[in-house]
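Visitor: here is my input; please provide its structure:
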Amino acid sequence: MKALLLAGGLGTRLRPLTENIPKPMAPIANRPWLEHLIVHLRDQGVNEFVIAAHHCSEVIRRYFEDGKRWNVKITYALEPFPLGTAGAIKNAERWLKERFLVFNADIVHLPQLIPLLDFHRQHGGLATIVLTEVDDPSSYGVVEQDDRGQILRFVEKPRREEAPSNRINAGMYIFEPDVMRYIPAEREVSIERETFPLLIEKNVGVYGIVSTGYWRDMGTPARYRQVHWDALSREFPIPLKGREIQPGVFVGENVEIGSGVLFVPPVLIGDHVKIGPQAVIGPNAVIGDRCQIGARVHCAQTIVWDRSVIRDRSRLQNSIFGYRTVTPAGEVFEDSIINQFKEAVQA
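Guide: I've put the predicted structure just below:
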C-alpha cells in the first residue's frame, strides 16, 4: 500500500516556528510529527510513501532521505508553487497508479487503517473521505450523508446552526487512481471547494466513514501546545521516549539532573539534557534533546525544542522555544514564541 503525505503548506498560523521548517516537521513529544505518522502507517503495512513538499522541502528530504532508516521507501513530489490539496495530488500522479491513501500531514491523528480500507472496498466508489466528529463544525468542511455513508453535500465552514452534521473532513482520503481524471493539472486546486463537489456531481461514488480516536489540527500555537498536554496526560496515547522516574515524569538517556531539582508532572525530558540545581520543571513541560536548563529555572506549560539553552533564573510560562534558542539569564517569558535558529533540522 502507498500513501501520499501532503506536507507542502506554508504553516503561516504557526509562525515564527515554521519559518524554516515545514509544519509537519514540528516536533511532537521530541520527534517530528511526520516521523510519528510514517512509523504508525508503516506498522500497519504501508511501505511506500510519496511526500508532497514545497515550503522548506529540503528539511524533509535531509531528514528522511529515501526512507531506508525507517524500512520504507520514500519518494518526493516537489511542488513548483503551492498547488492546494488536490493540485498536490495531481502533481504526484506518476507515482499513484493503484489505490492509494492521502494524509494532510499536519493533522494529528493515528488512524486504524483496516476498517477504513474495508469500508472503501465494500462501497466500490472512487473516493472515501475519512471523517471525525466535533462539537462545533463551523471552522471545518462538513458533510451530509445518506444511510449508506454516501456523501450528498460537502459544505465548507458553515455557520454552526446551518451545518448539516457534526462530521468533518479529517484530512485523510482513500482514492482509486481514476480520481485523477477529475483534477486539472499545473494549477492550484482545492479538494474541498472543487474536487469533492465535482465528484459528487458526477456521481462517481464519494463516501465517508468516521475514524475514532484522537484527532486535532495542530496548526496554531494553542492547538500545538494542546497536542503536547494531551500526549503527556495520555489522552493522546503517542509513544513517549524515556523511562518514568516518577509518576508522570519521563526522562530520556544520559540526562544530568542537578541537586534540588523539582519535577511537577506531567513532564517529558529528552536525551542528553542537563538540568541545573534547584530548577522547577512542570507542570506540562517538554524539554527536547541536548538542551541545557540553568539553575533555578522555572519552566511550566512550555515546550523547548532540541539543543536550546535556558540560562539561570529564567522563568518560562506558556511558551514555545524553537531549535537552538538561547535565552539570557534571569529573563521572564510568558505567552512567548521564540525562533532564533535559521537552519534545517537534522535526523
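
Visitor: C-alpha from now on. contacts and neighbour counts both.
Guide: Fine.

Visitor: that's a helix at H228, yeah?
Guide: Yes. In this structure, H228 lies within a helix as judged by DSSP: H, G, I helix; E, B strand; the rest coil.

Visitor: tell me the spacing between G208 and H40.
Guide: Remark: distance between G208 and H40 (Cα to Cα, to the nearest Å) = 22 Å.

Visitor: centre-most residue in this structure?
Guide: Taking Cα atoms, centre = their mean, the centroid of the chain lies closest to D106, which sits 3.6 Å from it.

Visitor: ok, that residue - contacts?
Guide: Taking Cα atoms under 8 Å, 6 or more residues apart in numbering as the contact definition, D106 lies against 7, 23-24, 33-34, 217-219.

Visitor: quick one: what helix or strand has I238 in it?
Guide: When elements are assigned from DSSP states H and E, I238 belongs to no helix and no strand.

Visitor: could you also give me the structure for this next sequence, so I can compare it with the first?
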Amino acid sequence: MKNWKDILIAPETTILQAMKLIDETTMQFAAVVDNTMHLLGTVTDGDIRRGILKGLSLDTPIREVMNNVPICELEGKKASYYKQFMIKRKLKQLPIILQDNILHSVLFSDELEHAIKKENKVVLMVGGLGTRLRPLTEKIPKPMLNVGDKPILETIIESFKNFGFTNFILSVNYKKEMIMDYFQDGSHLGVNVEYIVETKKLGTAGALSLLPEKLSEPFFVMNGDILTKINFEQLLNFHNDTDSVATMCVREYEYQVPYGVIETDNHKLLSIVEKPLHKSFVNAGIYVLNPNSLDRIPKDQFFDMPELYKILMQEKEMVSAFPLREYWLDIGQVDDYEKANLDYNGGAL
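Guide: Have a look, this model is predicted:
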C-alpha cells in the first residue's frame, strides 16, 4: 500500500530533489505543503519536465513549477464518489483536504478501486434475439453492438465496476459464443464473469432459476440493452435501507392524448380538457433482489420479472420502487441505437 506521507515536500525543495522523490516512490506525484500541512500545490513528472523545457535549472525551488491550484476534494465523502470524481477528470491521484485547506490524505486510483470492491453479484440478461434491431442484429447479438468505441455490454459492465461491483453473471443464448469469446472470465476488464446458458427462452426472471450457486447478498438484475448513468451504490443502499425484498427502478414516462378528453355524468358533459399530458412511472429494467426472492421462480420455465414482483406483493413482502432521475436509454430499436451513439459522441455517456 502506498503511503501518501512519503510524497510530501516543502516549497523550497529543489527540482532535482523532487525528481528523485518521484522516481523513488514510483507514484509520479508529490504534494507541496508548508510546515502546518496546508496544501500549496502538487507536482507531477510532467510538471517537472515542462519546467526543464523552459530552461529552469535543477536547483530551482519546486514552487516555480508546481500546480498551485491543484484539483482536490473535501474529506468525508464516500469512496465511490471519489472514484467517480477521479474517473471524470482522469486523475490518478487526488489530494483530500479539510475545510481550511489542510491536507488530510491522498487517494490513488488503483488502491481506491481495490478498496471499494463489493461482493454483490450483477446478473445481466443478454440472451435476447434483438428482433427490433434487425438487420443490425442478424450477425451480432444486441449487447455486442458498439456504442462509441465499445460494445453496449462492456459499457454496462464498466458502469457497475465504477461503483465497486465486479462479479458478473451473464445469461446468454442468441449468438452466445460471440459474447463468451469477447468477455471470457472478465479478467482483462478487471472483473469476474460467469455464464448462464439458456437453451430456451426463459424471460427476464426465469434464467435466475439456473444460477450456479446460492447467493448470500442482495444482487442486481438488469437487461443487457440499457445504458444509464445511475449510481448503483445508491440503488443498493436504498434497497437495504428500506428493508426491501425486491426493488424495481422506475422512470417517469409522459404521453399526450391527441384529443380533447371529456368527463361526463351520464348524459351530462362536465368538462373538456384539450390534449392533456399524462405522467406515469414505468419499469426501467433494473432490479435489486434479495436471495430469498429466488424461491418464487419456477425452475427452467419462462417467467418474467413483473410476475415475480406481483407474487411478492401478493405475499405482502416489502417491494420498493426506486425512481430514476439519471440518464437512461433502452436500446430497443434502430432509432434508440442511433440516439445512443449521438449521446455518446455528445458526452452524455
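
Visitor: how alike are these chains, TM-score-wise?
Guide: Once the chains are overlaid, their TM-score stands at 0.58 when taken by TM-score structural alignment, normalised by the length of structure 1; 213 aligned residues with a Cα RMSD of 2.1 Å.

Visitor: quick one on the thing from earlier: which position in structure 2 aligns with the residue nearest to the centre of structure 1?
Guide: Under the alignment (TM-score structural alignment), D106 of structure 1 pairs with D225 in structure 2.

Visitor: any idea how far that match is from L124 of structure 2?
Guide: As for D225 of structure 2, its distance to L124 of structure 2 is 9 Å (criterion: Cα to Cα).

Visitor: I230 of structure 2 now?
Guide: From I230 of structure 2 across to L124 of structure 2, the span is 15 Å (Cα to Cα).

Visitor: looking at the two, which is more packed in?
Guide: Each of I230 of structure 2 and L124 has its neighbours counted (other Cα atoms under 10 Å); L124 has more, 24 against 17.

Visitor: give the aligned equivalent of that one in structure 1.
Guide: Taking TM-score structural alignment for the superposition, L124 of structure 2 sits opposite L5 in structure 1.

Visitor: next: T199 of structure 2.
Guide: The pairwise alignment with structure 1 assigns T199 of structure 2 to P80, based on TM-score structural alignment.

Visitor: its match: neighbour count?
Guide: Summarising burial for P80 of structure 1: neighbours were counted as other Cα under 10 Å, giving 12.

Visitor: what sits against it?
Guide: If you count contacts by Cα under 8 Å, 6+ apart, then P80 of structure 1 has H54 around it.

Visitor: SS state for it?
Guide: Looking at P80 of structure 1 with three-state DSSP, the answer is coil.

Visitor: of G208 and H40 of structure 1, who's got more company?
Guide: Taking G208 of structure 1 and H40 together and counting by other Cα under 10 Å, G208 has the greater number of neighbours (27 against 17).

Visitor: ok, that one touching L126?
Guide: No. Under the criterion of Cα atoms under 8 Å, G208 of structure 1 lies out of contact with L126, with a separation of 11.5 Å.

Visitor: longest strand of structure 1?
Guide: Of all the elements of type strand in structure 1, the one with the most residues (DSSP state E) is strand 167-175.

Visitor: what range in structure 2 does it sit on?
Guide: Strand 167-175 of structure 1 falls opposite residues 281-289 of structure 2 when the two are matched by TM-score structural alignment.

Visitor: just stretch 52-69 of structure 1 next, same as before
Guide: Counting by TM-score structural alignment, stretch 52-69 of structure 1 lines up with residues 171-188 of structure 2.

Visitor: centre of the chain to the matching stretch, how far?
Guide: Distance of stretch 171-188 of structure 2 from the chain centroid (Cα atoms, centre = their mean, to the nearest Å) equals 20 Å.

Visitor: what sits up against it?
Guide: Contacts to stretch 171-188 of structure 2, defined as Cα under 8 Å, 6+ apart, come from residues 123-129, 140-141, 144, 191-200, 207.

Visitor: now do the buried residues in that stretch.
Guide: Of the residues in stretch 171-188 of structure 2, those buried by neighbour count under the rule 16 or more other Cα atoms under 10 Å are 171-176, 179-180, 183-186.

Visitor: in CSV, list the contacts of D106 of structure 1 along with neighbour count.
Guide: As requested, the contacts of D106 of structure 1 are arranged in CSV below (neighbours: other Cα atoms under 10 Å):
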residue, neighbour count
A7, 27
K23, 29
P24, 28
W33, 20
L34, 24
D217, 16
M218, 23
G219, 18
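
Visitor: what packs against the longest strand of structure 1?
Guide: Taking 3 or more Cα pairs under 8 Å, 6 or more residues apart in numbering; DSSP states H and E as contact, the helices and strands that strand 167-175 of structure 1 lies on are strand 100-104, strand 127-133, strand 141-145.

Visitor: report the buried residues of that strand.
Guide: Along strand 167-175 of structure 1, these residues count as buried under the neighbour rule (16+ other Cα under 10 Å): 167-175.

Visitor: kindly report the same for stretch 205-224 of structure 1.
Guide: Here stretch 205-224 of structure 1 shows 205-211, 214-219, 221, 224 as buried, counting by 16+ other Cα under 10 Å.
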